[in-house]
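>>> This is a predicted model, with the sequence first.
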Amino acid sequence: MSSVQLTHPGIDADRWPDVARVPATSGAARRAAALLVRHAVARLPLCVEMPDGRRLGAGGPTLEVRDADAFHARLAADGLVGFGESHLAGEWEAPDLVAVLTVLAEHVATLVPGPLQRLRGLWAPRQPDRNRNTPDGSRRNIAHHYDLSNDLFALFLDETMTYSSGIFHDLPADHGDLVEAQHRKIDRLLDLAEVGPGTDLLEIGTGWGELALRAAARGALVTTVTLSAEQRDLARRRVAAAGLADLVSVELRDYRELTGRYDAVVSVEMIEAVGAEFWPGYFERVHALLRPGGLAAIQAITMPHDRMLASRDTHTWIRKYIFPGGQLPSVEAVETSLPHGLHTVRRDAFGPHYAQTLRLWEEAFTARADEVARLGFDDVFRRMWRFYLAYSEAGFRAGYLDLQQFLLRRDPAAAPVVPEGR
């Protein structure tokens, strides 16, 4: 078979062109991909079951290949992006998807042979220029994910509508612990930033407003900004319903547009949407917005520095389908992006808590799949979303990803950078 242009007539080829169509590849390319798979999994604690009954790998969680030609064609043409698209097309399955992806995440640095790794710049697809997080690009990238539907997020998030990791009292935890875990996370960040009565607080990245609500309940005056119109509208309704509109202002603004001076800045898992080229500018803005001596509490998903450097310019599956323009920093990247006068006071890691949070979200999403469908999201979308949640959980379970809370302080002796706008 040289290629199959449309493997799944039931998949909307206009909506999902690269899932519906298998890329045209030569038999030699598919055989080379098959050889690479055999080499990659030979010593992994994984079982890859082929359609002809062969089993590859050293044994462990099972990856079931349903269509070997299509699977190998996608790997040959698009590497790990093709691997994800093959799952969306149903060409491979896994009874325990997280377990399979965890094994792969644990060995990600060795899945591709060393010589090919060194030539990554030649074969790995580059991020499209349109995904750069310029002011206009950021708005498009944020809308792609966060403006999908508030109703969709409400189906798998807890009642706080908090879309970031909780911090649990004990692990493992269950769904009944999630609200408390989210409040514990938010309160910890507010405590780190010393937010209390009269604090002039800026939140960069509103989410759906829970942090702003809890800060205002402490008596803080809160300005919170987002690029998601859906988030802004719901956050405003929640603030009004809580009777806190006199303390909370929810604005649709880019962080680069902000002026004024604040006692504290809090930003939860927003830096991942900033883009590596803009990290120094982001932290310069945080520095400029803080009063001398002010504190910033930043929660961020991080990855190892060497892997960040290897993948930061690559068009990955997660960037193509979930977070266009997204880039996880390393701890080193954060530290080297800080301007003079803004320094780290402390840093705490909570990676296992994110793995648990993601597990609870995936369980809720799966349990309510019929309701997701009634919102108009088709089968490919639902498979994509489950793959994204499992892919993310696996990263944390493998230790490939981590969760950090940084506490930053502006040097009290630092000179003002922007005019007093308030």
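Thanks, I have it.
>>> Please make it C-alpha for all contacts and neighbour counts, starting now.
Fine.
>>> List the contacts of Arg307.
Going by CA atoms under 8 Å, 6 or more residues apart in numbering, Arg307 touches Ala109.
>>> Let's see that with 10 Å instead.
Val108, Ala109, Pro329, Ser330, Tyr400 (CA atoms under 10 Å, 6 or more residues apart in numbering).
>>> Surely the second one and Gln117 touch.
Yes: assessed by CA atoms under 10 Å, Ala109 is found in contact with Gln117 at 8.6 Å.
>>> between the two, what contacts are shared?
Residues touching both Ala109 and Gln117 (CA under 10 Å, 6+ apart): Ala310.
>>> ok, back up a step: let's see if you can find the most crowded of the contacts of Arg307.
When neighbours are counted by other CA atoms under 10 Å, Pro329 leads those with 25 neighbours.
>>> any idea which element that one lies in?
Using DSSP states H and E, Pro329 sits within no helix or strand.
>>> Please apply the same query to Leu75.
Counting by DSSP H and E, Leu75 is found in helix 68-88.
>>> which element follows that helix toward the C-terminus?
strand 92-93.
>>> what helices or strands is that following strand leaning on?
Counting contacts by 3 or more CA pairs under 10 Å, 6 or more residues apart in numbering; DSSP states H and E, strand 92-93 is packed against strand 47-49, strand 62-65, helix 68-88.
>>> Can you say which of those is packed in most?
helix 68-88 (a mean of 23; mean count of other CA atoms under 10 Å).
>>> Now do that helix: which elements does it pack against?
Looks like helix 68-88 contacts helix 17-20, helix 27-41, strand 62-65, strand 92-93, helix 120-123, helix 317-321, helix 379-397 (3+ CA pairs under 10 Å, 6+ apart).
>>> how much does it deviate in direction from helix 379-397?
Computed by axes from the mean of the first three to the mean of the last three CA atoms, to 10 degrees, the angle separating helix 68-88 from helix 379-397 equals 80 degrees.
>>> Put this next to the first one:
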Amino acid sequence: MRTAEPRSATPRAAHAATAAVDAARWPDVAAPPRASRARIAVTTAVVGRALEQLPLRVRFADGTWTGRGGPVLDIHDPKAFYGRIGAQGLVGFGESYMAGEWDAPDPVAVLTVLAGNAARLIPAPLQRLRGLWALRRPRAQRNTPDGARDNISSHYDLSNDLFALFLDDTLSYSAALFRGFPATWDLLAAAQHRKIDRLLDLAEVREGTRVLEIGTGWGELAIRAAARGARVTSLTLSAEQRDLARLRVEEAGLSDRVRIDLCDYREARGTYDAIVSVEMIEAVGAEFWPVYFRTLDKRLAPGGRAVLQAITMPHDRMLATGNTFTWIQKYIFPGGLLPSVEAVDQTVREHTALTVTRRDRFGAHYAETLRLWRERFTERADEVAALGFDDTFRRMWSFYLAYSEAGFRSGYLDVQQYLLTKENPSP
């Protein structure tokens, strides 16, 4: 039920859409797919009822509001907002933000409430009919060898300069490990090194260790492993990352110890004492999880140690949404899918001779990492624009960082460090 806005209420934020959307670059944002009147009516009723029950204060352009109070969600264009959700579900919700049809003074707070109530936003009967109304993931995003190259390139080959604007000097694009909260920007690089060093310690990387890294990033882990005296082979599918990582390795004087190849994990050769893979499994896809873990098993020498850092989601939500096409998959990480802890355990158990020896979770640290990235990205918006990224891209990227931070703050998402071991065969 909507209520008239009290006179003492805080004025609504100005409409966020300050520039026209480039229809050639953002066709579905500029002209969203249309839903039938019946579907929009159902969406309006279902979403409206959900908003009434949430600890939010939802304000509409006509001065009415709904919700039980809490972080403010401003819906500037209700017709477009409900229409997009009716046509595209959560993809439409994100596109509506990109178009400026809704906004929030504190998007993370609003998205944290939504993430924390994700399983209850849609009534159970409609949840059971998800296959009839949810968008299906396009086959073009399958993580076959060719598909994986395209999927990785679409995100990581955007621009090294873009990532450098909001990452710290280590260029680490994964959860840091802080000593305490709240974290500050000047502590981020040290926290990233703390995370990397913990991974290398778990893998027992030292002088002479043969290390395979699956997912190079921009080379910081390979550099730190080589500085310990290890010999590192690192694999990436991003040409932009490979080129900059090679340059950074050369500048560190470690080219004789680090080899960086543009290579799919399925094409890896040789055996290694240690394998390290940081937040790469999210790009593998459930179809190929068995292949990924069998690769770890095959490439790891007897007595070796494989260490993974993985973002995870609840198992029931993974099962319910595993085939659904999401906003993140459409705009940020095509082909991406987060595993659950149960899915990792089951895949390792059923497809390898490896043992999950240890697992440590630290999701709160990812929330802080994302906050620092998001704030930095916002502060440097003019420099992002100077690189050629338009207003719609900047809203999209801000939404992605806020959306991800909210997932960790709500507990819907978590991040794990895994130690997998491989026993020596009996003499």
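Sure, I can see it. In this text the structure is predicted, and so the values were computed from the model without any measurement.
>>> Mind checking the TM-score on these two?
Scored against TM-score structural alignment, normalised by the length of structure 1, the superposed chains reach a TM-score of 0.95; 409 aligned residues with a CA RMSD of 1.3 Å.
>>> Pull up the aligned stretch in structure 2 for the helix holding Leu75 of structure 1.
Aligned using TM-score structural alignment, helix 68-88 of structure 1 spans residues 78-98 in structure 2.
>>> try stretch 164-182 of structure 1
Going by TM-score structural alignment: stretch 164-182 of structure 1 matches residues 174-192.
>>> can you list contacts of that stretch?
167-173, 193-198, 217, 220-221, 278-280, 309-311, 362-373, 375-376, 415-416.
>>> Now do the contacts for Ile281 of structure 2.
214-215, 288-289, 292-293, 308-312, 336-339, 344.
>>> Restricted to helices, list these.
Trp289, Tyr292, Phe293, Val344 (DSSP state H).
>>> The last one matches what in structure 1?
Alignment of Val344 of structure 2 against structure 1 is given by TM-score structural alignment, with Val334 as its counterpart.
>>> ok, now which ones touch the closest residue to that match other than its chain neighbours?
Excluding its sequence neighbours, the residue lying closest to Val334 of structure 1 (CA to CA, 6 or more residues apart in numbering) is Trp279, at 7.7 Å. Neighbour list for Trp279 of structure 1: Ile271, Glu272, Ala273, Arg285, Pro329, Ala333, Val334, Thr336, Ser337, Leu338 [criterion: CA under 10 Å, 6+ apart].
>>> before we move on, back to that, need the helices and strands packed on strand 92-93 of structure 1 in CSV (columns: distance to Leu35 of structure 1).
Listed next are these as CSV, based on distance: least, CA to CA, whole Å:
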stretch, distance to Leu35 of structure 1
strand 47-49, 13
strand 62-65, 15
helix 68-88, 10
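>>> mind checking which of the ones you listed is nearest Leu101 of structure 1?
Relative to Leu101 of structure 1, the nearest member of these by CA to CA is strand 62-65, separated by 9.5 Å.
>>> which helices and strands sit right next to the closest one?
Partner elements for strand 62-65 of structure 1 (3+ CA pairs under 10 Å, 6+ apart): strand 47-49, strand 55-56, helix 68-88, strand 92-93, helix 97-106.
>>> is it true that Tyr146 of structure 1 touches Thr206?
No: using CA under 10 Å as the test, Tyr146 of structure 1 is too far from Thr206 to be in contact (11.2 Å).
>>> For those two, list the residues in contact with both.
Listed as contacting both Tyr146 of structure 1 and Thr206 by CA under 10 Å, 6+ apart are Leu227, Ser228, Gln231.
>>> Show me where the stretch 301-422 of structure 1 has its strands.
All strands of the stretch 301-422 of structure 1, identified by DSSP state E, counting those that start in this stretch, fall at 342-349, 402-410.
>>> Neighbours of the aligned residue in structure 2 for Arg118 of structure 1, how many?
Alignment note: Arg118 of structure 1 maps to Arg128 in structure 2; criterion TM-score structural alignment. Residues near Arg128 of structure 2, counting by other CA under 10 Å, number 11.
>>> I figured Arg128 of structure 2 hits Ala320, correct?
Yes: using CA under 10 Å, Arg128 of structure 2 is in contact with Ala320, at 9.0 Å.
>>> returning to what we had before: can you add distance to Arg54 of structure 1 and give the helices and strands packed on helix 68-88 of structure 1 back as CSV?
Below are the helices and strands packed on helix 68-88 of structure 1 laid out as CSV (distance: least, CA to CA, whole Å):
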stretch, distance to Arg54 of structure 1
helix 17-20, 26
helix 27-41, 11
strand 62-65, 10
strand 92-93, 15
helix 120-123, 29
helix 317-321, 28
helix 379-397, 25
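>>> so which of those gets nearest Pro412 of structure 1?
Among these, helix 379-397 comes nearest to Pro412 of structure 1, with 36.5 Å by CA to CA.
>>> Which residue range of structure 2 does that closest one align onto?
Going by TM-score structural alignment, helix 379-397 of structure 1 lines up with residues 391-409 of structure 2.
>>> Which helix or strand contains the counterpart of Val276 of structure 2 in structure 1?
Alignment note: Val276 of structure 2 maps to Val266 in structure 1; criterion TM-score structural alignment. Val266 of structure 1 is located in strand 262-268, with elements delineated by DSSP H and E.
>>> after superposition, how close is that strand to structure 2?
Once superposed with structure 2, the aligned residues differ from strand 262-268 of structure 1 by a mean of 0.3 Å; criterion: mean CA distance after the TM-score superposition for structure 1.
>>> and Arg68 of structure 2, that's in a helix?
No: counting by DSSP: H, G, I helix; E, B strand; the rest coil, Arg68 of structure 2 is not part of a helix but coil.
>>> Aligned against structure 1, show me the partner of it.
Matched across to structure 1, Arg68 of structure 2 falls on Ala58, judged by TM-score structural alignment.
>>> ranges for the helices of the stretch 101-250 of structure 1?
For the stretch 101-250 of structure 1, helices defined by DSSP state H, counting those that start in this stretch occupy the ranges 114-118, 120-123, 135-146, 150-156, 178-192, 210-217, 229-241.
>>> same for the shortest one, what does it pack against?
What that stands for is helix 120-123 of structure 1. Using 3+ CA pairs under 10 Å, 6+ apart: helix 120-123 of structure 1 touches helix 68-88, helix 114-118, helix 305-311.
>>> now the longest one and helix 27-41, what's the angle there?
Computed by the same axes, to 10 degrees, the angle separating helix 68-88 of structure 1 from helix 27-41 equals 60 degrees.
>>> Could you find the counterpart of Trp317 of structure 1 in structure 2?
Aligned partner of Trp317 of structure 1 by TM-score structural alignment: Trp327.
>>> I'd assumed Gln88 was in contact with its match.
Yes: at 9.3 Å, Trp327 of structure 2 counts as touching Gln88 under the criterion of CA under 10 Å.
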